[in-house]
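[1] A structural model of the following input is requested.
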Amino acid sequence: MKKVIITAIVVLVLVIGGGWIFMRMMSGGAGGNMPGQGGGMMGSGSGAVENRKTNNFSGEEKPLPIPPLLEDENPDPNKAEFTLVAQTGSMEFLKGKPTDTFGYNGNYLGPVIRVKKGDDVSIKVKNELDEATTLHWHGLEVDGEDDGGPNSGIQPGTTWNPQFTIDQNAATLWYHPHLLHKTGEHVYKGLAGLFIIDDQDSEQLDLPNEYGVNDIPLIVQDKQLDENGQFAYNLGMQDVMMGLQGDTIMVNGAINPYVEVPKGKVRFRLLNGSNARIYQFALSNSQDFYQIGTDGGLLEEPVKLSNLILSSAERAELIVDFSSYKEGETVELTDQGLPFLKFVVTGEEKGPKELPAHLVDIPQVDESMATNTRKFVMSGMGQNVTINGKQMDMDRIDEKLKLHDTEIWEITNDGMGMMGNNMGMAHPFHGHGTQFLILDRDGNPPPPNERGWKDTILVSPGEKVRAIATFDHKGLFMYHCHILEHEDAGMMGQFTVEE
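    Okay, the predicted model is just below:
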């Protein structure tokens, strides 16, 4: 009875306060009736996209910053050594109003770490903040001691030095803090960066590959800047309930950016680096584009889309063809129709004339390989969010797995529970230490652009998603909602993988 009363109060507060409630917009999961297969929503196969009103193009346009590639300090071609420094900084996002920020090796965000499959990697992570932090390699398959979860705190003035071998295929991953109860604030202030893996197969494909020219990283985040230009990470009721969503969209740390792109095909490595916002990306002229990669690597073949839904922490590699544009013509990347990044086409043509029809081989899923099926039920909103009815406890291990076992994880969004499981929020579910293949959404096959490796899976209210994975790395790991305010509130659990 107490739970029902609390849930009812939550709904009432959201309605009175004008907060958005994410209603489930699809029937039949990701099957043929999925919104988007006829030109509407496309991408996650689930979830409504409801966000606060955003007003982006209100200032001077600026060139898009391209994150630098972090220098490899080891000349050995099979080894890679890097140094990352978490530090405070200042950025002038609004003219004349410097913003206090966090960054890696700079004022805001961090450099791109780029490695090859098979590399032996060593990364020295020094904390020059005046508070503890961690650094999690999101999507990287490493042992728990190197994963950088909340158990791997880095105290001020100390250095953490994880070492591991890259044993997964080419992919666009990322890194960010994962300190208990502080992840949302640290990411919001600027601690995030891309982690790119190359391999022999991807290098042999005829894909755009000139970094910063026709292979461009896009870290998309929404921010709330107060009247003094500061990041307003002061959580109100709606922020606690829904996750913090700002009214200004940034790309690579810039507001109102433009980027020059060559005629021809251009590759964009797109990360939703926001704390909570779900984006619906499209081009302003409704031009189609192709998705070639998901969270954990390339798809088997390019998938033609008119728009793409990405929840917090999801990545997508996209190809946009600018070959029909005249020099100086522009088109914009939009979120639900709102433009926030302008592409300016130059006269020079670069890259392949045609996309490869086949990209990589992804193994066929055999459910009989699974030794176990585990159920994860996400429920609630705000401070009452849970997984399987429990909130995060650092002293409790929620699940115990065996090394090298293949398991099916059944992830359900219980919505508002007794108030109706089709009401509530969509939750992006993230599992550490492995990559998943989605088996089905409510019994229907995933859409074509979700048939690749995934580490973050958006689940709509009332929806059940089944995914399969093999756990080849031992240690302690996390699973959680990747709405960072929900994670910080306790929508997270721990699992171990042991021999």
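[2] okay, CA-based contacts and neighbour counts for the rest of this
    OK.
[3] Counting neighbours, which bits of the helix ranked longest in the chain end up buried?
    Using DSSP state H to define each element, the chain has its longest helix at helix 2-17. Going by neighbour count (16 or more other C-alpha atoms under 10 Å), the buried part of helix 2-17 is 7, 10-11, 14.
[4] same question, stretch 436-451
    The neighbour-count check on stretch 436-451 (16+ other C-alpha under 10 Å) flags 436-442, 445-451 as buried.
[5] Repeat that for stretch 386-396.
    Buried residues in stretch 386-396, defined by neighbour count with 16+ other C-alpha under 10 Å: 386-388, 390-392.
[6] Same question for stretch 72-83.
    Buried-residue list, stretch 72-83, by 16+ other C-alpha under 10 Å: 72, 79-83.
[7] Widest-spaced pair of those residues?
    79 and 83 (13.8 Å; C-alpha to C-alpha).
[8] Kindly tell me how buried residue 498 is, as a neighbour count.
    16 (other C-alpha atoms under 10 Å).
[9] Start and end of stretch 262-278, how far apart?
    29 Å (C-alpha to C-alpha, to the nearest Å).
[10] quick one: it to chain centroid distance?
    11 Å (C-alpha atoms, centre = their mean, to the nearest Å).
[11] To compare with the earlier structure, here is another sequence to fold:
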Amino acid sequence: MKRKILLLSFISLMTIFILSACATNDEPAPEEDSDSMGEAMDHDMEGHMDHDEEPNLTDSTGENELEIPAALGSESDKEDEVAYTVRAQKGETEIFDGTKTKTLGYNGDFLGPVLRFNKGDKVKIKTINDLDEETTFHWHGLEVPGEADGGPHESLKPGEEKVIEFEVTQEASTLWFHPHPDGETAEQVYNGLAGLIYIEDNNSEDLGLPDKYGENDIPLIFQDKTFDDEKQLNYSAAMNEDGTVGDTSLINGTLNPKLTVNQEKVRLRLLNGSNARNYTFKLNTGDSFEQIATDGGMLNEPEKLNEITLTPSERAEIVIDFSQLDAEDELALINDEDGSTLLPFEVSDQKGEDSDLPDKMNDFSITDEEKNLPVAKKVELYGMMDKVTINGKKFDPDRIDFTQEQGDTEVWEIYNKPDEMGGMVHPFHIHGAQYKVLSRDGEEPPKNEQGWKDTISVEPDETVKVAVQFKEKGVYMFHCHNLEHEDNGMMGQVKVE
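    Below is the predicted model:
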């Protein structure tokens, strides 16, 4: 699926701009709309990301075996208790041979380890800020109390630490964690602060899915970067107000990666961990694969696909059967957005496990009651560059935009209002909850979105309805997960009481 980004010619843009100065708009414009958009255009469109002309990713040469993040060991010896220490720190990483690049990481120089939970676990995490700037620890996709969520209000100063505790109440899923300081999230993620969370439950363990970590169960964090002449991550030089994209692809922090696999079914846990780039994952041979999970849990049954698009922060679990693919072919996972080769596969002559995917994996459903609920909250996403808003407003940490009762299910209607440039995709994320996608422009969502989600892509002029329930109390963010848009104020707050 290609981006549906509508761009006008320069002449048309200037015509619209001139006319807009004279015309009377029957609808009240959102806060900072008309004049601010005009000011943005007056800056020669320098800050706007032309997505049709964003830099292509360089193809992976496949010269480096993919790095597999370490799985962090629990510090507790109790059966149903997990204790971790997660430290945000500065580091140096040899991304390019012979050169040390300054990076950030969790419990290491770059990116972070995998945290593993089981449903029912009592979790205690000591978070430590060893950076020289404020940061937070946000548990993206976890249903936790607001005070443990790690939003902008939970900032830790350099040298500070905090212990959070919660019980894992949700089903098996692939989640992640990253910083969320107000106005500084994009740069900290760009420089390396990101890690994965695995949740397992009785159901997932009984499904017979590939589960040998690092062998046939592979975590994949996709990010794009721009390196300067010194092979450094110079965010201030690379930053784009409409979303920072780079020309260099990293997977799990590995440059030019390849993945060696046996002739068996291999489970790939995909995370779009980029600031703003969308990925359409596809096999270069055109062969199909099966999606087994969304952001927050298993699909009811495997969904056969030839490609899948993930916007920033979205996850999907897919299974590729390498025993059925021609090992003589040059196999690779590509990004169909630009045709770039992301991850070449080297299929060994070793036979792996002979297994079948189950016909039924979950009992996810949308009830008639949920389908018939009235819209309780309307969210209008609008703007570009630093002129982005939600419902005409920028983020204010002292303002509560919505309230909702704990345990109540409400329908949120998210509309992506086109701007003078036509608009761009906004990945919409709600903290502290997994939600159900009810419809896209009034139509039933595709089957591979009929599962738990915490981020949903919304195209220009598209309306998406989701059913949202919060299990815990607290204040939670909702925002565009284009990280530059988030930092520029495309964010609001819901208080759960």
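[12] Give me the TM-score for this pair.
    Once the chains are laid over each other, their TM-score by TM-score structural alignment, normalised by the length of the second structure reads 0.90; 464 aligned residues with a C-alpha RMSD of 1.9 Å.
[13] For residue 289 of the first structure, which non-adjacent residue is closest in space?
    Distances taken as C-alpha to C-alpha, 6 or more residues apart in numbering place residue 320 nearest to residue 289 of the first structure, at 5.0 Å, with adjacent residues excluded.
[14] thought the one you found was touching residue 267?
    Yes: with contact defined as C-alpha atoms under 8 Å, residue 320 of the first structure counts as touching residue 267 (6.7 Å).
[15] higher neighbour count, these two?
    Taking other C-alpha under 10 Å, residue 320 of the first structure and residue 267 do not tie; residue 267 has more neighbours (25 against 17).
[16] Double-check that that one belongs to a strand.
    Yes: under DSSP: H, G, I helix; E, B strand; the rest coil, residue 267 of the first structure sits within a strand.
[17] any idea what it aligns with in the second structure?
    Superposed on the second structure with TM-score structural alignment, residue 267 of the first structure falls opposite residue 267.
[18] Tell me who's in contact with its match.
    By C-alpha atoms under 8 Å, 6 or more residues apart in numbering, the contact list for residue 267 of the second structure reads 209-211, 216-218, 317-320.
[19] Which residue ranges of the stretch 1-150 of the second structure form strands?
    64-65, 81-93, 101-106, 115-118, 122-129, 138-140 (DSSP state E, counting those that start in this stretch).
[20] Reformat those as a markdown table; add distance to residue 277 of the second structure.
    Formatted as a markdown table, these follow (distance: least, C-alpha to C-alpha, whole Å):
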| stretch | distance to residue 277 of the second structure |
| --- | --- |
| strand 64-65 | 23 |
| strand 81-93 | 23 |
| strand 101-106 | 20 |
| strand 115-118 | 25 |
| strand 122-129 | 28 |
| strand 138-140 | 18 |
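[21] Out of those strands, which gets nearest to residue 359 of the second structure?
    Closest among those, once you apply C-alpha to C-alpha, is strand 115-118, at 23.4 Å.
[22] counterpart of that closest one in the first structure, which residues?
    Taking TM-score structural alignment, strand 115-118 of the second structure hits residues 113-116 over in the first structure.
[23] Name the residues that touch the matching stretch?
    Stretch 113-116 of the first structure has contacts (C-alpha under 8 Å, 6+ apart) with 69-70, 80, 166, 170, 194-199.
[24] what about 6 Å?
    70, 195-199 (C-alpha atoms under 6 Å, 6 or more residues apart in numbering).
[25] So which of the residues you listed are in strands?
    Secondary structure assignment by DSSP state E places 195-198 of the contacts of stretch 113-116 of the first structure in strands.
[26] can you give me the strands in the stretch 251-400 of the first structure?
    254-255, 257-263, 265-272, 279-283, 289-294, 297-305, 308-310, 315-321, 330-335, 338-349, 372-379, 386-387, 399-402.
[27] would you list those in JSON lines and tack on distance to residue 491 of the first structure?
    JSON lines is the format used below for the strands of the stretch 251-400 of the first structure (distance: least, C-alpha to C-alpha, whole Å):
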{"stretch": "strand 254-255", "distance to residue 491 of the first structure": "31"}
{"stretch": "strand 257-263", "distance to residue 491 of the first structure": "34"}
{"stretch": "strand 265-272", "distance to residue 491 of the first structure": "20"}
{"stretch": "strand 279-283", "distance to residue 491 of the first structure": "22"}
{"stretch": "strand 289-294", "distance to residue 491 of the first structure": "24"}
{"stretch": "strand 297-305", "distance to residue 491 of the first structure": "27"}
{"stretch": "strand 308-310", "distance to residue 491 of the first structure": "20"}
{"stretch": "strand 315-321", "distance to residue 491 of the first structure": "22"}
{"stretch": "strand 330-335", "distance to residue 491 of the first structure": "27"}
{"stretch": "strand 338-349", "distance to residue 491 of the first structure": "31"}
{"stretch": "strand 372-379", "distance to residue 491 of the first structure": "8"}
{"stretch": "strand 386-387", "distance to residue 491 of the first structure": "5"}
{"stretch": "strand 399-402", "distance to residue 491 of the first structure": "15"}
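[28] Show me what residue 90 of the second structure aligns to in the first structure.
    By TM-score structural alignment, residue 90 of the second structure lines up with residue 88 in the first structure.
[29] One more: residue 168 of the second structure?
    Using TM-score structural alignment, the partner of residue 168 of the second structure in the first structure is residue 166.
[30] separation between that match and residue 159 of the first structure?
    The value you get for residue 166 of the first structure to residue 159 of the first structure, if C-alpha to C-alpha is used, is 22 Å.
[31] Repeat that for residue 54 of the first structure.
    Taking C-alpha to C-alpha, one finds residue 54 of the first structure at 39 Å from residue 159 of the first structure.
[32] mind listing what the residue nearest in space to the middle of the second structure touches?
    By C-alpha atoms, centre = their mean, the mean C-alpha position of the second structure lies nearest to residue 313, the distance being 0.2 Å. The contact partners of residue 313 of the second structure, by C-alpha under 6 Å, 6+ apart, come to 272-273.
[33] 10 Å - rerun?
    140-141, 175-176, 221-222, 270-276, 278, 295, 427-429, 454-456, 481-483 (C-alpha atoms under 10 Å, 6 or more residues apart in numbering).
[34] Can you report how many residues lie near residue 367 of the second structure?
    8.
[35] try residue 371 of the first structure
    11.
[36] didn't residue 95 of the first structure look like it was pressed against residue 227?
    No: using C-alpha atoms under 10 Å as the test, residue 95 of the first structure is too far from residue 227 to be in contact (11.8 Å).
[37] any common contacting residues for these two?
    With C-alpha under 10 Å, 6+ apart, residue 95 of the first structure and residue 227 have no common neighbours.
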